[in-house]
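# This is a predicted model, with the sequence first.
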Amino acid sequence: MLSSPHRIMFPAAGAAALLGVSGLFLGQDFITHWSPLPGLYAWHAHEMLFGFVGAAFAGYSLTAMRSWSGGGFVSPTGSLLLFALWAMSRFAAIGALGGELIFIVPTGTAFLLFLAGRLAWAALRAQAVAGGLQALFALFLAICQLAYLTGSAPSFSSVLLVALLVSVVGGRMIAAFTWNRTHLSPTAARQFRCARVLGDASAAALALAAVLVGLVSVADGPLIGVLLVICAGCEGGRLWLWHSTAVRQDGLLAMLHMAFAWLPAGMSLLAASLYFPDLLAAPDALHVLTVGAVSCAIYAVAARAVARRCGRLRPSAIDGIGYALLCLAAVLRASSADVPAVLAWGACWAVFLWRHVQALGRPLERPVFSGQASNRMDPGVADQLP
């Protein structure tokens, strides 16, 4: 279980996905009474952003660290400490450690600060840009959590930061996996260079939007809608440039591309909700990003960790079913069908949890997320793309 960070943190993410939603229905009285967060939905947003997403990001980034750090890894003791800090943050959010900020802030943010420090140390030693970016995102998540715990920032800006994480880190990873699967033609090289430019433009616009959301009211910031439209256009163009027949022939890669497609869809709907609030509520559009882009990206990446059979990555039918349920949950939640969406969501993450707990009984095979090391480029060196 402790041989790699993803083996303990991916099940933790699955558990957080189930508890963060079921708590809205099953723990209403307890959470409302004991949690230091201002209300049940504030607790839900906190747990999904910093519990669920934080666990998944830690599992991926610290496992992929081997590829860009020159062989650096997290020891079993480090993995256990990481999980313990994550669990302590969950207890702090539910009020088990008291309600005073002097206790809530350090216990709540310790997990993300530890993650940022570990990634930053490895990135400095290896002088790796990819590691530095991931450390920076972990630090920004910790800052957002600190602001959220103290009531200084809305969850809206935190969601945009997580969307930025999908765009930058997820985009580099998908580009690397896709490049591995293509025939490396001059035409493909030009397309990937153009996609990289679009990714940089989208990241800049999305980062500015996240900052503006933290400074002004969403309804009073018309520039935010324009920035979101720019992001949607850039990410849609990026996805189109990556696409090829080879993508459709690889089930795991197709899952990643479908997950990324939720990003421009969510940006477009979020922009529309700002200009036409009577037609589409902002929370529904926001859930297209969280349930769609973010959650589907987590599921698609984690599916690779349990897909290795006979030395090759081969998708499992049960993972495809779980992924389809997650996509269904995103569609249902965007259309305000809350109860069916919760049922689809719960079934999806129950499958996810079962798959990853089951995998603990098998020997760990490497590389975890990419294909055979002899002929594949790992996403940790995505900046070597043409």
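Received, thanks.
# Please make it C-alpha for all contacts and neighbour counts, starting now.
Noted.
# Surely Ala350 is in contact with Gly14?
Yes: counting by C-alpha atoms under 8 Å, Ala350 touches Gly14, with 7.5 Å between them.
# between these two, which one's more packed in?
Set side by side, Ala350 and Gly14 show more neighbours around Gly14, with 27 against 16, by other C-alpha atoms under 10 Å.
# Okay, that one and Ile298: tell me how far apart.
10 Å (C-alpha to C-alpha, to the nearest Å).
# If you count residues, where's the longest helix of this structure?
helix 186-215 (DSSP state H).
# So which other helices or strands are in contact with that one?
Contacts defined by 3 or more C-alpha pairs under 8 Å, 6 or more residues apart in numbering; DSSP states H and E place helix 186-215 against helix 155-165, helix 222-242.
# Tell me the gap between the host helix or strand of Trp121 and the middle of its chain.
Taking DSSP states H and E as the definition, Trp121 sits inside helix 101-126. Distance, stretch centre to chain centre, for helix 101-126: 18 Å (C-alpha atoms, centre = their mean, to the nearest Å).
# for it, which positions count as buried?
Buried residues in helix 101-126, counted by 16 or more other C-alpha atoms under 10 Å: 104-105, 107-116, 118-120, 122-123, 126.
# Tell me which other helices or strands that helix touches.
Secondary-structure packing of helix 101-126 (3+ C-alpha pairs under 8 Å, 6+ apart): helix 53-68, helix 76-94, helix 129-149.
# Put this next to the first one:
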Amino acid sequence: MRRTPVPLSLGFRPFFLLALIHAVAAMGVWAWFLHRDPGLVAGFPGGAAGWHAREMVFGYAPAMVAGFLLTAVRNWTGRDTATGRPLAVLAGLWLAGRLAGPLGAGGLMVSGAADLAFMVGLVIALARPVMAAGQLRQQSGVLAKVALLGISHGLWLAGALGELPGLRQAGLVSGLLLVIALMLVVVQRVLVFFSRRALGDDYDPGERPWLDRTLLALMLLFWVLAAFTDREGATALVAGALALLHAGRWASWFRPGVLAHHLLAVLYLGYAWIIAGFALHVLAPLRWPSLVSAVITLAALVRVATPLLAPAAFPAAMATAQALWLLAFGGLLAGLGPMLLRPRVDGAPG
């Protein structure tokens, strides 16, 4: 029996590695476009900024989502997720989407087709073990968010190819908010679990199903308002409600003892950044990096401050943010990359 190659033995291995490589490469390329040769991708919808936005929301983020969920769903259901050749096909589709995108209109069509095929394949790869385990009701929200992320990319592509900037923007905002919604799922399922593991049985934040349902409904409303309407007042009101309720939940979960556990502290910091994004209604600069590494907080701070700077200071501030991003993700790639390619120390698969 042929042994599955280590990099294809579980979803987190290829997709976390690809996401880290892409985080470094795409940011470096965007920095070159922005500061040295902005005309190089002038034909891409939205120019250099449009290429960067698409690669972050529909490139980097889906790779992280795939890596996490293809691993987590196996734990949640007790059923195997994609490994070996099916996992390689998924990774190949994602990679094709990244490489073909900048190659003119034809390249964008190929890239879009590969990306949409990747998202369809990801939904199927996640749905199979969920349905086999009889957990469709429990996991339907996660599957729906992943499917809607693919649909959002489809909207962006339709707007890009049809020269409809409003539709392109709606798809982009929709995709970003769905990534945040998926991050909040991770927060809800992971943070309390690891806090209890770290702090022991004395840790008991209690359960508030009404709060979970309220936050879900508000996030759905916020997604619709922010992505598909121009009702700024209503959007800001819902964002404020989300910030207040999430802040209350954060406070009920947090204990000073978590600060002694660095990875757990980073998760709490990442959750706090999301809450700050709702409060400021400045979601894009405060997106997911802080959930990956506390180092990226520095970059996020610069990115938040950048729009407030005088135009003359903008290039230097953006270059600083890009450099901090590259240092942070370069460090993560150097530290985690080799681990993702090595077998488990106990010899077990996965």
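The structure has been received and is ready for your questions. Bear in mind the structure is a predicted one, so any value in this text is a computation, not a measurement.
# rewinding a little: which stretch among the helices and strands packed on helix 101-126 of the first structure is buried most, on average?
helix 53-68 (a mean of 23; mean count of other C-alpha atoms under 10 Å).
# Which part of the second structure matches it?
Helix 53-68 of the first structure lines up with residues 61-76 of the second structure when matched by TM-score structural alignment.
# By how much does that stretch deviate from the first structure on average?
Taken over the aligned residues, the distance from stretch 61-76 of the second structure to the first structure averages 0.9 Å (mean C-alpha distance after the TM-score superposition for the first structure).
# And for Met318 of the second structure, the neighbour number?
20.
# show me what contacts the equivalent of it over in the first structure?
Per TM-score structural alignment, the equivalent position to Met318 of the second structure in the first structure is Asp338. Asp338 of the first structure makes contact with Leu332, according to C-alpha atoms under 8 Å, 6 or more residues apart in numbering.
# Check Leu93 of the second structure too.
Leu93 of the second structure touches 114-115, 117-118, counting by C-alpha under 8 Å, 6+ apart.
# Same check on Pro7 of the second structure?
The contact partners of Pro7 of the second structure, by C-alpha under 8 Å, 6+ apart, come to 13-14, 340-342.
# and these, which two are the farthest apart?
Greatest spatial distance among these (C-alpha to C-alpha): Pro14 and Arg342, at 11.7 Å.
# out of those two, which sits in the more crowded spot?
Legend: neighbour count by other C-alpha under 10 Å for Pro14 of the second structure and Arg342, higher for Pro14 (23 against 12).
# Any chance of the helices and strands packed on helix 101-126 of the first structure in a markdown table with distance to Leu24 of the first structure as columns?
Shown next, in a markdown table, are those (distance: least, C-alpha to C-alpha, whole Å):
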| stretch | distance to Leu24 of the first structure |
| --- | --- |
| helix 53-68 | 18 |
| helix 76-94 | 12 |
| helix 129-149 | 19 |
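# Please identify which of those helices is closest to Leu239 of the first structure.
helix 129-149 (20.7 Å).
# What is the closest one packed up against?
helix 53-68, helix 101-126, helix 155-165.
# repeat that with 6 Å
helix 101-126 (3 or more C-alpha pairs under 6 Å, 6 or more residues apart in numbering; DSSP states H and E).
# Need the counterpart of Pro338 of the second structure in the first structure.
Using TM-score structural alignment, Pro338 of the second structure lines up with Gln358 in the first structure.
# mind checking the SS state of that match?
Of the three states, Gln358 of the first structure takes helix under DSSP: H, G, I helix; E, B strand; the rest coil.
# How many residues are close by it?
When neighbours are counted by other C-alpha under 10 Å, Gln358 of the first structure registers 11.
# in which helix or strand would I find Val21 of the first structure?
helix 5-26.
# In the second structure, point out the residues matching that helix.
Using TM-score structural alignment, helix 5-26 of the first structure pairs with 11-32 in the second structure.
# ok, residues contacting that stretch?
Residues outside stretch 11-32 of the second structure that contact it (C-alpha atoms under 6 Å, 6 or more residues apart in numbering) are 7, 60, 63-64, 67-68, 70-71, 326, 333, 340.
# residues contacting Gln169 of the second structure?
Per C-alpha under 6 Å, 6+ apart, neighbours of Gln169 of the second structure: none.
# Arg309 of the first structure -> the second structure?
Alignment note (TM-score structural alignment): Arg309 of the first structure has no counterpart in the second structure.
# Then Met258 of the first structure?
In the second structure, Met258 of the first structure lines up with Leu269, judged by TM-score structural alignment.
# relative orientation of the host helix or strand of its match and helix 232-253 in degrees?
Element membership for Leu269 of the second structure (DSSP H and E) is helix 262-280. Orientation of helix 262-280 of the second structure against helix 232-253 (axes from the mean of the first three to the mean of the last three C-alpha atoms, to 10 degrees) gives an angle of 150 degrees.
# What is helix 262-280 of the second structure packed up against?
Helix 262-280 of the second structure sits against helix 232-253, helix 289-292, with contacts defined as 3+ C-alpha pairs under 6 Å, 6+ apart.
# try it again with 8 Å
Going by 3+ C-alpha pairs under 8 Å, 6+ apart, helix 262-280 of the second structure lies up against helix 165-199, helix 232-253, helix 289-292.
# So for Leu218 of the second structure, which of those sits nearest?
helix 232-253 (6.6 Å).
# Go through the closest one and flag the buried ones.
235-236, 238-247, 249-250, 253.
# repeat for stretch 210-226 of the second structure
Buried-residue list, stretch 210-226 of the second structure, by 16+ other C-alpha under 10 Å: 215-216, 218-219, 222-226.
# so which of those residues comes closest to Leu176 of the second structure?
Trp223 (9.4 Å).
# Now the residue in the first structure that that closest one lines up against: closest residue in space that isn't a chain neighbour?
The pairwise alignment with the first structure assigns Trp223 of the second structure to Ala210, based on TM-score structural alignment. Sequence neighbours aside, Ser157 is the residue nearest to Ala210 of the first structure in space, at 5.0 Å (criterion: C-alpha to C-alpha, 6 or more residues apart in numbering).
# which residue in the second structure lines up with the one you found?
Structural correspondence for Ser157 of the first structure with respect to the second structure (TM-score structural alignment): Ser174.
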